[in-house]
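Asks: Okay, here's the prediction I keep looking at, along with the sequence it came from:
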Amino acid sequence: MAAPAAAPDTGRGTYIQPIIAGALAAIVGYASTFTLVLAALTAAGASPQQAGSGLFSVCIAIGILNIVVSWRMKIPVSFAWSTPGVAFLLTVGEPVGGYPAVAGAFLVAAALIVLAGLIKPFARAIAMIPAPIANAMLAGMLLTLCLAPIHAVGEMPWLALPVLLAWAIGLRFARRYAVPIAVLVTGVLLATTTHLPPGALNGTWSSVVPVLPVFTFDAIVRIGIPLFIVTMASQNLPGLAVMKANGFDLKPAPLFIMTGIGSALTALFGGHSINLAAITAAICAGPEAHPDSTRRWPAPMAAGVVYLLLALAANLAAAFIAASPPLLIQAVAGLALLSSLASALSGALAQEESRLPAILTFVTTASGITIVGVGAPFWGLVAGIGLMLILHFGVRPAPTTTAK
C-alpha cells in the first residue's frame, strides 16, 4: 500500500484535526443507520436481544479494525458496516430455519469476501479503476451529503445557521479548525436542545447473544450470496475508489481478507458484514482530516475508539442520537466533506479525454438508483468505464513529432 512519504512530526497538536475528523466520521456513520441495522436484523428474524447483539458485535469489530489497521499501516483506511447490505436485508424476510440460518448465510458471505481477497486477478482488476472515474464516483457519493447543510438551513435555520456561521468564521481565521469548531457548536446545540424521552435508556442493546449458525440452501441463496455481491459492489469497490481519489493506492486483497474474517466473527453473535467505509472514509482520508496526507492516519483510529464507546454505551448513545435531528448531524458531515467534493470534481474533470465518462459516472452515482439490489456507486463505475472503453477502444494515440 502506497502513501506519500512521511513528513517530520511537529508535535501533538498536529493530531487534533484528524482525531476530531475521525470522531465525526464515526458519529455520522453510526447515527445515520444504526436504527436501520436494528430494523433489518429484526426483519430477518432476530429477536430484540439478537439484533442488539448484532449491532454491538459489529461496532466492536469495526472499532478494532479501524484502530489496528490504521496504526500498523499509517494509512487512513476506514471500516464500516454494510449499509447497502442492511437495506437489502430489509427486503428478504425471515428464511427457512429462522435467525440461525441467517447467521449461516452471513458466514457464507464472509467466506466469499475472504475468497475474493485470495483470488489475485479479481483484486488486480479492482485496483485498475481509472483515477478520473474513481474521483467522479466519489463526487457523486458526496453530493447528497454536501447538500445537507443547505437543506438544514431551510428546515431548521435556528440550529443550522449558527453551525454554518461558526464554520465560515473558522475558515476565515483558523482554516484548519473550521470543521472542529462547527462540531463543537453542534455538540453544544444538541446538548442544550435534545431531550431524552422517558424510558429511553431501558433495554438490552449492549448484551451479547451467541447465535449457533445453521446452513440452509434457502438462506444461502436468498441472503448469503446476494449480501456478498451487494457488499462488494456497493461498499468495498467504492471504498477503494474513495481512497484512490484521495491519493492512497491500496492493495485490496489483504483488506478483503481482514473484513471477511471480521464478518465471520460478528456473524457468530448475529452481526452482518463488515467492509471498507466509503462516504465516512472521505472524512478520514480527505483534506479536512489534515492538509498533509501523511498525518491523516489517526482519524480512523479516533473513529475506532468512538465505535467502541458507542458499543459499550449503546443505550445512551442510541437514545441520544435517535432524539437528535439527523439532518443537523448530516449537515456537519456535509461541511467536512466540501473540500473532498471539490478535490474529487477537480480530479474527475482534469483530463479532457475522460471528462464525459467521468460526468456519466458522477450523475449515475448521484442519482441514487438501485438495480437488482446493487446501489448507484457500482452502476456509476460500470457506466463510466463502459463509456470510456467505447470512446477509446481501437483508437490509437496521435503520433508525437520531434522538432528538428
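Replies: Cool, got the structure.

Asks: contacts and neighbour counts: CA atoms only from here.
Replies: Fine.

Asks: can you pull out the helices in the stretch 51-200 of the chain?
Replies: For the stretch 51-200 of the chain, applying DSSP state H, counting those that start in this stretch gives helices covering 83-92, 98-118, 120-127, 131-146, 148-155, 157-173, 178-193.

Asks: I'd like those helices as TSV, with mean neighbour count and distance to residue 265 appended.
Replies: Below are these laid out as TSV (neighbours: other C-alpha atoms under 10 Å; distance: least, C-alpha to C-alpha, whole Å):
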stretch	mean neighbour count	distance to residue 265
helix 83-92	20	17
helix 98-118	25	8
helix 120-127	14	23
helix 131-146	27	29
helix 148-155	18	35
helix 157-173	17	40
helix 178-193	19	34
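
Asks: Identify whichever of those helices lies nearest to residue 29.
Replies: Closest to residue 29 of these, according to C-alpha to C-alpha: helix 83-92, at 9.4 Å.

Asks: quick one: the closest one to helix 98-118, angle?
Replies: Put simply, helix 83-92 runs at 140 degrees to helix 98-118, going by axes from the mean of the first three to the mean of the last three C-alpha atoms, to 10 degrees.

Asks: In addition, the following structure is provided for comparison:
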Amino acid sequence: MNNVFRISHLSAGFIAVLVGYTSSVAIIFQAASAVGATPAQLNSWMWALGIGMGASCIGLSLRYRSPVLTAWSTPGAALLATSLSGLDMGQAIGIFLFSSLLITLSGVTGWFQKLMQYMPRHIAAAMLAGILLRFGMDLFIAMQSRWALTGIMFLAYLAGRLWLPRYTVPVALAAGSIAAVALGLVHTDTLSWAIAWPEFTMPRFSWQALLGVGLPLFVVTMTSQNIPGLAVLRANGYQTPASPLISWTGLTGLVLAPFGGYAFNLAAITAAICMSPDADPNADQRYKASVWAGTFYLLTGVFGASVVALFAAFPKELVAAIAGLALLGTIGNSLSAALADEHGREAALVTFMATASGLVLLGIGSAFWGLILGMTVHWALCGMRRRSRPTI
C-alpha cells in the first residue's frame, strides 16, 4: 500500500499536470475562440481533453508498466488558434477526426515504430536535453521577478537533497506553496467549481479544411509531440513498443474528437518529470507517477474549465521554478548519456543545440529539426568511418 501512495509518485504526477495545464491551457482557449465556441462547448473541450489524457495515461502505464504520459498537442493548439478562423465548430470537429484517424493509421501500420528503431540512444538523449533545457533555465529566469519565492524553493531543494533525497521535489513544492501564500501571491478570489458536461458536435468535412488544417495538425502532432515523447521513453531506458502507444492516442482522439478532444499524443516535457529519479529511485516503479498524473487529469476533466482557475491561482514563477527543479536530474542524465560515446558526441551536440535553439522551419518545431540534423551528422560520420577503415 505504501508503494501505491508514495508521496513522490503523487507529487511527480501533480507537478506534471500542473506544468501541462499552466504552460498551454490559454492556447486551448484561443483555439476554441477561433471557431466561436460557447462556454458550454469550451467546458466540453476541457472535459474531453482531461478524460482522454487521464484514461490513456492510466491505461497505458498500467498495461506496459512504464511511465507513459499523454498530453494534448500544444503545437497543434497553436496551429488551430491561427488556422481555424473562418471555420465553424462542425468543420473543426471534422479536422480533429481526420487528424486522429491519420495518427491511428500511423500506429496500426507500424511505420512509426520502424522509424524509431533507427534512432541511436545518444541522439534521443540529446534531443530530450535540448527540449528540457529551456525549462531548467526558466528556474533562474524566474528569480529575476520573484527572487524570494524561487530562492526559498531552491534552498528547500538543496535541503531536500541533503536530508530527504527521495522527497526533494515535494519539499520544494511545499516550501514554494507556503511561501506563495505568505507573500500574498496566491489569488483565490476567482475560484469556482462546477462539473463539466460533454457536448456532442456533428462533424462536417470539407477537403479544403482537411488538407489546409487537418493534415498540418497531424504532421505537427507527430513531429513535435510523438517523436520527442517516444525519445523521452527511449532516453530513460524504457523500450515500450511505439505502435500501440501511437494507436491508442489516435483512437482516443477518434472517440473524443466530437466533444472537443482535438489531438492526443505522447508527452515529452511532463513525461520527463514522471521519469525522473525524484519520482522513484527504482525505474520500474515510476509508472505509478504517471498513473497519479492520469488520476489528476481525470479530475481536471470532470471539473473542466473551472479547474483552470485553480492552476491560475499559483504564480507563474512557482510553476516555472518547480518544473525546472523537477527536471534538473533528467537534464543532467540526458546530457551524460548524449555525450558518453566519443564517436557519437558531435552528432549529439548538433541535436542538442538545434533542439534547444527553438528553430522553426515550415511550421515544424526544433525537436524535429534537431533530430533530422543530428541523424544526418550521425550517418554521415558513420559512413566516413566505414570508408576510412583499413582493408585486410
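Replies: Nice, I can see it. Computed from a predicted model, the values in this text were never measured in an experiment.

Asks: hang on, the earlier thing: Throw the helices of the stretch 51-200 of the first structure into a markdown table and include distance to residue 71 of the first structure, thanks.
Replies: Formatted as a markdown table, the helices of the stretch 51-200 of the first structure follow (distance: least, C-alpha to C-alpha, whole Å):
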| stretch | distance to residue 71 of the first structure |
| --- | --- |
| helix 83-92 | 25 |
| helix 98-118 | 21 |
| helix 120-127 | 23 |
| helix 131-146 | 25 |
| helix 148-155 | 32 |
| helix 157-173 | 29 |
| helix 178-193 | 22 |
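
Asks: And the ones you listed: which comes nearest residue 346 of the first structure?
Replies: Closest of the helices of the stretch 51-200 of the first structure to residue 346 of the first structure is helix 131-146, at 8.3 Å (criterion: C-alpha to C-alpha).

Asks: what sits up against that closest one?
Replies: Helix 131-146 of the first structure is contacted by residues 238, 241-242, 244-245, 279, 330-331, 333-335, 337-338, 340-342, 344-345, 347-351, 354-355, 357-359, 361-366, 377, 380-381, 384-385 when judged by C-alpha atoms under 8 Å, 6 or more residues apart in numbering.

Asks: In ChimeraX, how would I select the buried members of those residues?
Replies: With 16 or more other C-alpha atoms under 10 Å as the burial test, the buried ones among the contacts of helix 131-146 of the first structure are selected in ChimeraX as follows:
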select :238,241,242,244,245,279,330,331,333,334,335,337,338,340,341,344,345,347,348,349,354,355,357,358,359,361,362,363,364,365,366,377,380,381,384,385
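
Asks: can you tell me which residue in the second structure aligns to residue 229 of the first structure?
Replies: Taking TM-score structural alignment, the alignment pairs residue 229 of the first structure with residue 219 from the second structure.

Asks: Count the neighbours of its match for me.
Replies: Residues near residue 219 of the second structure, counting by other C-alpha atoms under 10 Å, number 17.

Asks: Looking at the second structure, name the residue matched to residue 37 of the first structure.
Replies: In the second structure, residue 37 of the first structure lands on residue 28 (TM-score structural alignment).

Asks: Quick check: closest non-adjacent residue to that match.
Replies: residue 77 (5.8 Å; C-alpha to C-alpha, 6 or more residues apart in numbering).

Asks: ok, the counterpart of that neighbour in the first structure to residue 244 of the first structure distance?
Replies: Aligned counterpart of residue 77 of the second structure in the first structure: residue 86 (TM-score structural alignment). Using C-alpha to C-alpha, to the nearest Å, one obtains 25 Å as the distance from residue 86 of the first structure to residue 244 of the first structure.

Asks: now swap in residue 385 of the first structure and tell me
Replies: 16 Å.

Asks: post-alignment, the lengthiest helix in the first structure versus the second structure, mean distance?
Replies: The residue-count maximum for a helix in the first structure (DSSP state H) belongs to helix 16-43. Superposed on the second structure, helix 16-43 of the first structure shows a mean distance of 1.3 Å to its aligned residues (mean C-alpha distance after the TM-score superposition for the first structure).

Asks: And stretch 99-115 of the first structure, by the same measure?
Replies: Mean for stretch 99-115 of the first structure is 0.5 Å (mean C-alpha distance after the TM-score superposition for the first structure).
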